[in-house]
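S.K.: Any chance you can model this:
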Amino acid sequence: MSLPYAQDRHTAVEAQPAFDGRMPTAPGDLRIEAHGIAPVPEDRRYGGPGRLFTVWFAPNLTMTGVFTGTVGIALGLDFTTALAAVVLGTLVGAAPTAYLGTWGSQTGAGQLPLARLAFGRGVVLPGALQWLSSIAWDALIGLFGGDALAQLCGWPFWLGVLVMMAAQGALGVLGYEVIHRLQTVMTFALAAAFIVLATKLLHGVQPVTTGSVHGADRAGAFVLTCTIALSLALSWAPYASDFSRYLPRTTSRPRMFWCTLLGIGASFVAVQALGLWGASVFTDQTARGIDTLLGGGALGAFGLLSVALAALCSNAMNDYSGSLALQTMGVRLPRPVAAALAAVLGFPLVLWMHAADTTTRFQNVLLLVGYWIPAFVAIVAVDWTVRARSRNGSPIDLADESSRRQPWWPAPTAFVLGFAAATPFMNTSLYVGPAADALHGADLAYGVAFLVALAVYTPLRLRLRP
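M.R.: Just a heads-up that it's a prediction; the model follows:
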């Protein structure tokens, strides 16, 4: 019997008990999911595409998105121009995530495990980056969630973060179905909280109507704001099919795409618009800004609780996908243990970000954790397209596809070259590439990485047997 992804001895996953295990059986089965990266059998699939809207909507209603929205104003743009950049960047970043998410129902596999088809044993490279990125996102989001919880309960910052990390780790351990059910409930609760916050903003804060940058500097600030928004939405791409792998193969792929796109797009645009509007209120201490804006008391406490719950929802998904990435690298930890490990490692990173210039460190981490993703998306999309066309419309069979040996080096080569080509176009406070500097701060690294990886990998892949 051929094994999924068995291009070599490093990729035989079903032979490893740590990669298999108990699966949820139906909506509402909230027992621990021990199942790891082994594909979900078709007779164990359930659910419909509508749940993809809530699972991708709720986790984005975080103060990370709000704080990201303030960056456009900090760069000198006016509200209208910055909002246009946010909408454009969000939609461009959300589309690949929505597309990749449709593969879950077709294969029963998570996104990084599926990347074995293209990368072979070279999947260790994107696997390691995805695992590290999940820890970084734990810090980016836990920074605000822990701060809110600490202020709500009167705790020191470190204790608020510690409790937040413990709670999100527990949800990551429980797994797929618990996360889906939590996001369904939180979609309504968090949407109500952000509506209250938006109402307060509309009546108490005026947006910036005149920008402080002009000409080429304004264009550069627009592109950088667009890139930062894109990085938020695109950051979900390596997670995409992790949360659709239990859907039946017969699930409508167009409906899956649009539910995901709408969930990511609507939530990210809403929270970033909130940040743009209230940029004068939301500072490094965003939790305190919300408490002040809502007038303290019961309403302020409600706002702080919402911030903490939003962070919990998002980071549970980070820990879950991080556990699959770690297994994809060949680490034989049971999935629940791997999820808990991601939460543990995120704790010191939060403390580091909080210890000095939060704005600078936040922006650096936000950009740096995503620069590898465009090349990854280009490679796996080309590989999938070639395989799908070779089947003339018949379903993808993972066991059959993985038995077709092919060289492993083209994907890592295109991946590295895409990242290298993008380096001159990067713009962070740690490093500003010469191209970004010449373009008045415009960060085009995401687009360059995608196009170069696409140009390098496509001819190499077409020369291989399908």
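
S.K.: Every contact and neighbour count from this point should use C-alpha atoms.
M.R.: Fine.

S.K.: tell me, which helix in this structure spans the most residues?
M.R.: With residue count as the measure and DSSP state H as the assignment, the chain has helix 297-328 as its longest helix.

S.K.: Specify the angle between the helix or strand just after it and helix 297-328 in degrees.
M.R.: On the C-terminal side of helix 297-328, the nearest following helix or strand under DSSP states H and E is helix 335-354. For helix 335-354 and helix 297-328, the angle between their directions (axes from the mean of the first three to the mean of the last three Cα atoms, to 10 degrees) works out to 120 degrees.

S.K.: From the contact counts, what lies against helix 335-354?
M.R.: The criterion is 3 or more Cα pairs under 8 Å, 6 or more residues apart in numbering; DSSP states H and E, and the helices and strands that helix 335-354 contacts are helix 124-153, helix 157-174, helix 297-328.

S.K.: who's in contact with Leu293?
M.R.: With contact taken as Cα atoms under 8 Å, 6 or more residues apart in numbering, Leu293 is in contact with 197, 200-201, 281, 300.

S.K.: cool, and Thr251?
M.R.: 48-49, 105.

S.K.: Most neighbours out of the residues you listed, which is it?
M.R.: The most crowded member of those, judged by other Cα atoms under 10 Å, is Ser105 (29 neighbours).

S.K.: picking that back up, among the contacts of Leu293, who's most crowded?
M.R.: Most crowded among these, counting by other Cα under 10 Å, is Gly300 at 21 neighbours.

S.K.: ok, now which ones touch that residue?
M.R.: Taking Cα under 8 Å, 6+ apart as the criterion, Gly300 is in contact with 290-294.

S.K.: do that again at 10 Å, thanks
M.R.: Contact criterion Cα atoms under 10 Å, 6 or more residues apart in numbering gives 152, 197, 287-294, 306 as the residues in contact with Gly300.

S.K.: What of Gly50?
M.R.: Each residue near Gly50 by Cα under 10 Å, 6+ apart is listed here: 255-256, 258-260.

S.K.: and what of Val55?
M.R.: By Cα under 10 Å, 6+ apart, the contact set of Val55 is 179-187, 243-244, 259-260, 263-264, 313-314, 317.

S.K.: any idea which of the contacts of Gly300 is closest to Leu430?
M.R.: Nearest to Leu430, judged by Cα to Cα, of these is Ala287 at 26.4 Å.

S.K.: and that closest one, what element?
M.R.: Using DSSP H and E, the secondary-structure element containing Ala287 is helix 286-293.

S.K.: Spatially, which two of the contacts of Gly300 are the most separated?
M.R.: Leu152 and Leu197 (16.6 Å).

S.K.: Could you tell me how many residues sit around Ala355?
M.R.: Other residues lying near Ala355 total 10 when counted by other Cα under 10 Å.

S.K.: what does Trp258 give?
M.R.: Residues contacting Trp258 under the criterion other Cα under 10 Å number 18.

S.K.: To check against the first, give me the structure of this:
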Amino acid sequence: MEPKQNSPLLEGRSFDYVPLTERNGNLLSQTQLWFMINASFLTAATGALGPLSGLSLPWTIVAIVVGSVFGTLFQAFHGAQGPRMGLPQMIQSRAQFGSRGAVLPLVAATIVQFGFAIFYVQTGASSLGIVVKEVPSGLLQVLVGLVALVVATIGYRLVMFAEKTVSWIMVATLVVLTVGAVTLLPVGEMMANSTFILAPFLMQFAAAATFQVAVAPVVSDYTRYLPVNISGAKVSASVFGGTLVSAVWIEILGAILAIAYPKADTVGGFAKLSDAMLPGLAVVVMIVSLITCLNAVAVAFYSGSVAFLTAIEGFRRFTSTFRVRATAITVIGLLVIGASLFVPNSALGSFSVFLAILVYFLIPWTAVNLTDYYIVRRGILSISDILKQDGGIYGRWGKAGMISYAVGFVVMIPFFSTTVWVGPAAAAMGGADFSFLVGLVVSGGLYLILTRNFDRAAEYEAVAAAPINTIHNHEEAPALSTAGSTE
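M.R.: You can find the predicted model right below:
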């Protein structure tokens, strides 16, 4: 039996519009959600890059803070789009790329989300393995994946409830770990070393910024359920504050632990610190780590399935339902669980390179999307046309968006820096990867040039005539995924 779209438990929607009658939530719940997006011990690995490359702790902290602030600005601006448009993040790309032209960033977003899920499944299983040592790792990975799959299938409400509940537990855990790090580890000596090395500093800055920009493709998936009249600036502020605090906090802890326990992995460092504070405390901390990983996998499954369905619907017409979303999550989720069993820990370094390359595909997208929304179209969009399979007034192929995206990506290549290839521009900067900055500037700037003759007045009239739009966003949604298609 198909649940109602506004079922109090099962979410009936995937990539479709959320009408005003189903809008709820507040800024505090959003802050808690976005705090938890990064509140996994896996985040600490990003903060460890500087110290492991020879950068002192004070300069590592500066690079983490400045890089995180810069990267978080872009994901935060996406937050305001959700309540105004009532749509998940990636389907909004149809206004710039067309209903079919958006497939490339959509596929990249899908694979990135499910790729990160593999990391979180393995991290959650490693955390649980410290608690129940006799259980095979493979079984633990299956357990973590299946529980997250169920949460993601039930949908937005359960995800929000879980994130809000666990946020308090995670804050308490981080406070305890921070106190332990300051009192038991030679943090004072670490801070006394103020050696500055340019290449590791740039590397740490770029890593922290890219880590935050990578969250951009999922932001509106969760802010779309907020009331339409809520302040966009306040929504962006809640996203900004939530993700920034957790990322900076955990990355700094990761930097400290990397110096104190250079041979330990990310999870192992937290376990060592916990046991140094109180024998047996590591078990409690690892349980918290497990819970945060479960939440992270559920978020990845949820947003990845929405992006995947959006990409498919651009080529084959179907109606967004709970059954469709549940099927997508189940099939792809099982593939992720299977992949986690066959990707050994020794191969995770190579796999992280693969994910980094996929994140590159999302940098030009966020530049084009934000430039279009805030500068070119100024938030005036037809929701009805975005949800048409033929793209409506936006068409199937958005040339300005596609060209800006492609050129931005190509220009980024010399600035790529991975363990398998370092571009000439990155090599000249000591291996620091500033491709994200190049992609943002080039793609956004080129899109402005290509849309300089955009007839805003004519499109405004077309948008105003649409059943659902951001000018008069008060109508109830019809069967939007197929309405008005000329396929």
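
S.K.: The alignment partner in structure 2 of Ala445 of structure 1 and Val248 of structure 2, how far apart?
M.R.: When the two structures are superposed using TM-score structural alignment, Ala445 of structure 1 falls opposite Ser435 in structure 2. For Ser435 of structure 2, the distance to Val248 of structure 2 under the criterion Cα to Cα, to the nearest Å works out to 21 Å.

S.K.: for Ser340 of structure 2, same thing?
M.R.: The spacing between Ser340 of structure 2 and Val248 of structure 2, counted by Cα to Cα, is 28 Å.

S.K.: now Val411 of structure 2
M.R.: In this structure, Val411 of structure 2 and Val248 of structure 2 are separated by 29 Å, where distance is defined by Cα to Cα.

S.K.: show me the contacts for the residue nearest in space to the middle of structure 1.
M.R.: The residue lying closest to the centre of structure 1 (Cα atoms, centre = their mean) is Trp236, at 2.6 Å. Contacts of Trp236 of structure 1 were listed using Cα under 10 Å, 6+ apart, and they are 56, 93-94, 96-98, 100-101, 134, 264, 317-318, 321, 370, 373.

S.K.: Might you calculate how far stretch 145-159 of structure 2 sits from the centre of the chain?
M.R.: 17 Å (Cα atoms, centre = their mean, to the nearest Å).

S.K.: returning to that earlier point: now the helices and strands packed on helix 335-354 of structure 1 in JSON lines, with distance to Arg387 of structure 1?
M.R.: Supplementary listing: these in JSON lines, determined by distance: least, Cα to Cα, whole Å:
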{"stretch": "helix 124-153", "distance to Arg387 of structure 1": "20"}
{"stretch": "helix 157-174", "distance to Arg387 of structure 1": "32"}
{"stretch": "helix 297-328", "distance to Arg387 of structure 1": "21"}
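
S.K.: Of all those helices, which one comes closest to Gly220 of structure 1?
M.R.: Judged by Cα to Cα, the one of these that comes nearest to Gly220 of structure 1 is helix 124-153, at 24.7 Å.

S.K.: and that closest one, which stretch of structure 2?
M.R.: Taken onto structure 2 by TM-score structural alignment, helix 124-153 of structure 1 occupies residues 103-132 there.

S.K.: Same check on stretch 231-245 of structure 1?
M.R.: Against structure 2, the aligned range for stretch 231-245 of structure 1 is residues 210-224 (TM-score structural alignment).

S.K.: Same question for stretch 419-433 of structure 1.
M.R.: Using TM-score structural alignment, the residues of structure 2 aligned to stretch 419-433 of structure 1 are 409-423.

S.K.: mind listing what's buried in that stretch?
M.R.: Applying a neighbour-count criterion of 16 or more other Cα atoms under 10 Å, the buried positions in stretch 409-423 of structure 2 are 409, 412-418, 422-423.

S.K.: likewise stretch 29-45 of structure 1?
M.R.: By neighbour count on 16+ other Cα under 10 Å, the buried set for stretch 29-45 of structure 1 is 30-40, 42, 45.

S.K.: what does stretch 76-89 of structure 1 give?
M.R.: Going by 16+ other Cα under 10 Å, stretch 76-89 of structure 1 has these buried residues: 76-89.

S.K.: rewinding a little: tell me which of the contacts of Thr251 of structure 1 persist in structure 2.
M.R.: Among those, the contacts conserved in structure 2 (both residues aligned by TM-score structural alignment, their matches' Cα atoms under 8 Å) are Ser105.

S.K.: Format the contacts of Thr251 of structure 1 as TSV; extra columns: distance to Met164 of structure 1.
M.R.: Compiled in TSV, the contacts of Thr251 of structure 1 are given as follows (distance: Cα to Cα, whole Å):
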residue	distance to Met164 of structure 1
Gly48	30
Pro49	30
Ser105	32
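
S.K.: Among the contacts of Thr251 of structure 1, which lie within helices?
M.R.: Counting by DSSP H, the part of the contacts of Thr251 of structure 1 found in helices is Ser105.

S.K.: Identify, from the contacts of Thr251 of structure 1, the entry nearest to Gln206 of structure 1.
M.R.: Of all the contacts of Thr251 of structure 1, the one with the least separation from Gln206 of structure 1 (Cα to Cα) is Pro49, at 39.0 Å.

S.K.: Could you check how far the aligned residue in structure 2 for the closest one is from Val284 of structure 2?
M.R.: The alignment partner of Pro49 of structure 1 in structure 2, by TM-score structural alignment, is Leu27. Remark: distance between Leu27 of structure 2 and Val284 of structure 2 (Cα to Cα) = 30 Å.

S.K.: same question, Gln96 of structure 2
M.R.: Taken as Cα to Cα, the spacing of Gln96 of structure 2 relative to Val284 of structure 2 amounts to 47 Å.

S.K.: Quick check: the helix or strand containing Leu117 of structure 1 compared with structure 2, mean distance?
M.R.: Here Leu117 of structure 1 sits within helix 116-119, counting by DSSP H and E. Following superposition, helix 116-119 of structure 1 is found to deviate from structure 2 by 1.0 Å on average (mean Cα distance after the TM-score superposition for structure 1).
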